[in-house]
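>>> any chance you could fold what I've pasted below:
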Amino acid sequence: MILKIVKYPEPVLSQPGEPVTEFDAKLKKLVDDMFETMYASQGIGLAAPQVAVSKRVTIVDLSQGKDPAQKLVLVNPEVIFREGKQYEEEGCLSFPEIREKVQRASKVRVRAQDLKGKWFEMDGEELLSRAFQHEIDHLDGMLFIFRMSSLKRDLVLRKIRKMQREGTW
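Model (predicted):
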């Protein structure tokens, strides 16, 4: 089922997600619906708060559904290692039409649980690193616009306010 993606300034986007403690059919259904929603929106990552669920669950698929082996589910994830820097353009499904450059680590290691609750670690570089950091930020209530310079952020917020007034946001 395709879920509604909430947009900024929806409060759930600015709150840390609750840790997942039950690894059941309800969690699997949420993840399946999140993948369907993300693919329908042509995204490469989606965090549960973006579909108004305040849980520490995120998904990533750099292939956008073309390679099932690239489907990643991270439950209760955290970045445990960062290295290097990259400054690349990012977008966000909760900020449609907004794309700006953001600085991130070029390599990260994340620790997370799978759908059965088993812990694992995984490394990500370049785009995968950026996707991990962006989505885990969502779970911490941190939005990518707050990783921009204050000048860029002010311009983005002004654009959003204008679109809200025009009824296009």
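
>>> switch to C-alpha atoms for all contacts and neighbour counts from now on
Will do.

>>> which elements pack onto the strand ranked longest in the chain?
Criterion DSSP state E: the longest strand present in the chain is strand 72-83. Where contact means 3 or more CA pairs under 8 Å, 6 or more residues apart in numbering; DSSP states H and E, strand 72-83 is packed against strand 57-60, strand 107-113, helix 126-139.

>>> now the second one, please; I'll put the structures next to each other:
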Amino acid sequence: MAILPICIYGQPVLHTLAEVVTEFDKELHRLIADMHETTVAAPGVGLAAPQIGIGKRIFVWNYADQDEAPAIGVAINPELWIIPPEPGQADPEHEAEGCLSFPGERFELRRSAAAKLRAQDADGKWFEISATGWFARIMQHEYDHLNGYIYVDRLTGYAHNEAMRIKRKRNWGKPGLSWTPGIDSLEG
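Coordinates of the predicted model:
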């Protein structure tokens, strides 16, 4: 297993629709193991293949604080259904979200309180999960990555302006930028 470099906002793969996985082989199993190791090292609760430069429809999670699914899992070729989130201002205490591809920052983002995931596992078998709360947020966040979105792309108003200011200050938003958990410092 290996810890993989994580792409920073601006890498084209992060802003492109990921491709369907068709091969369920040893290489896929190795990739999933590396993604899990990278998630733990970051530390994070999820990681999508585009975040490590691979434009495939795969994401992993590592989140034990829920009873709806295994604490550690993988979703391949997922489909996700949500009910639109409640209107209103996001709660800074309970809805602040971060991303390994926009490292070191957190912004409030209103998400649906529930999600239903249908996906394939590492062997190609289909499964379904109904997620609520923070686990539903993780599913939505990682699914967004497979569709070319980073959570800061969904921000509006002051939060969006602040995220773009940080992006400019850190010189992000262009190809070629990445960081490796356990090796690179995220100090601004």
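
>>> could you check the angle helix 126-139 makes with the longest strand of structure 1?
Interaxial angle, strand 72-83 of structure 1 versus helix 126-139 (axes from the mean of the first three to the mean of the last three CA atoms, to 10 degrees): 100 degrees.

>>> show me the contact partners of the next helix or strand after strand 72-83 of structure 1.
Counting by DSSP states H and E, the next helix or strand C-terminal to strand 72-83 of structure 1 is strand 86-91. For strand 86-91 of structure 1, the external contacting residues (CA atoms under 8 Å, 6 or more residues apart in numbering) are 97-106, 126.

>>> please state the offset of strand 86-91 of structure 1 from the chain centre?
14 Å (CA atoms, centre = their mean, to the nearest Å).

>>> okay, and the helix or strand following that strand goes to which residues in structure 2?
Toward the C-terminal end, the helix or strand that comes next after strand 86-91 of structure 1 (DSSP H and E) is strand 99-104. Here strand 99-104 of structure 1 aligns to structure 2 at residues 106-111, judged by TM-score structural alignment.

>>> circling back: write the ChimeraX selection for whichever of the contacts of strand 86-91 of structure 1 are buried.
Only the buried entries of these go into this ChimeraX selection, using 16 or more other CA atoms under 10 Å:
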select :98,100,101,102,103,104,105,106,126
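
>>> just the buried positions in stretch 106-125 of structure 1, please.
Buried residues in stretch 106-125 of structure 1 (16+ other CA under 10 Å): 106-115, 117, 123-125.

>>> that stretch: end-to-end distance?
For stretch 106-125 of structure 1, the first-to-last residue distance is 6 Å (CA to CA, to the nearest Å).

>>> list the contacts of Glu86 of structure 2.
Glu86 of structure 2 neighbours (CA under 8 Å, 6+ apart): 110, 112.

>>> quick check: it vs Gly104 of structure 2, distance?
27 Å.

>>> for the buried residues of stretch 106-125 of structure 1, give me a markdown table that also has distance to Gln70 of structure 1.
Listed next are those as a markdown table, based on distance: CA to CA, whole Å:
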| residue | distance to Gln70 of structure 1 |
| --- | --- |
| Ser106 | 19 |
| Lys107 | 18 |
| Val108 | 17 |
| Arg109 | 17 |
| Val110 | 16 |
| Arg111 | 17 |
| Ala112 | 16 |
| Gln113 | 16 |
| Asp114 | 14 |
| Leu115 | 15 |
| Gly117 | 19 |
| Asp123 | 13 |
| Gly124 | 12 |
| Glu125 | 14 |
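
>>> tell me the centre residue of structure 2?
The centroid of structure 2 falls nearest to Glu142 when counting by CA atoms, centre = their mean (3.3 Å).

>>> from the chain's centre, how far out does the longest helix belonging to structure 2 sit?
Criterion DSSP state H: the longest helix present in structure 2 is helix 26-41. For helix 26-41 of structure 2, the distance from its own C-alpha centre to the chain's C-alpha centre is 14 Å (CA atoms, centre = their mean).

>>> ok, now stretch 52-61 of structure 2?
In this view, stretch 52-61 of structure 2 has its centroid 9 Å away from the chain centroid, taken as CA atoms, centre = their mean.

>>> same check on stretch 107-125 of structure 2?
That offset, for stretch 107-125 of structure 2, works out to 10 Å (CA atoms, centre = their mean).

>>> the closest residue to Val40 of structure 2 other than its chain neighbours and Trp134 of structure 2, how far apart?
What sits nearest to Val40 of structure 2 in space, not counting adjacent residues and going by CA to CA, 6 or more residues apart in numbering, is Asn62, at 7.6 Å. Using CA to CA, we find Asn62 of structure 2 at a distance of 12 Å from Trp134 of structure 2.

>>> still on that earlier bit, contacts for the match of strand 99-104 of structure 1?
84-86, 89-92, 95-99, 137, 140, 151-152, 154-155, 159.

>>> next one: stretch 11-22 of structure 1
49-50, 52-57, 75-76, 138-143.

>>> of all those, which two lie farthest apart?
Spanning the widest gap among the contacts of stretch 11-22 of structure 1 are Val75 and Leu143, at 18.7 Å by CA to CA.
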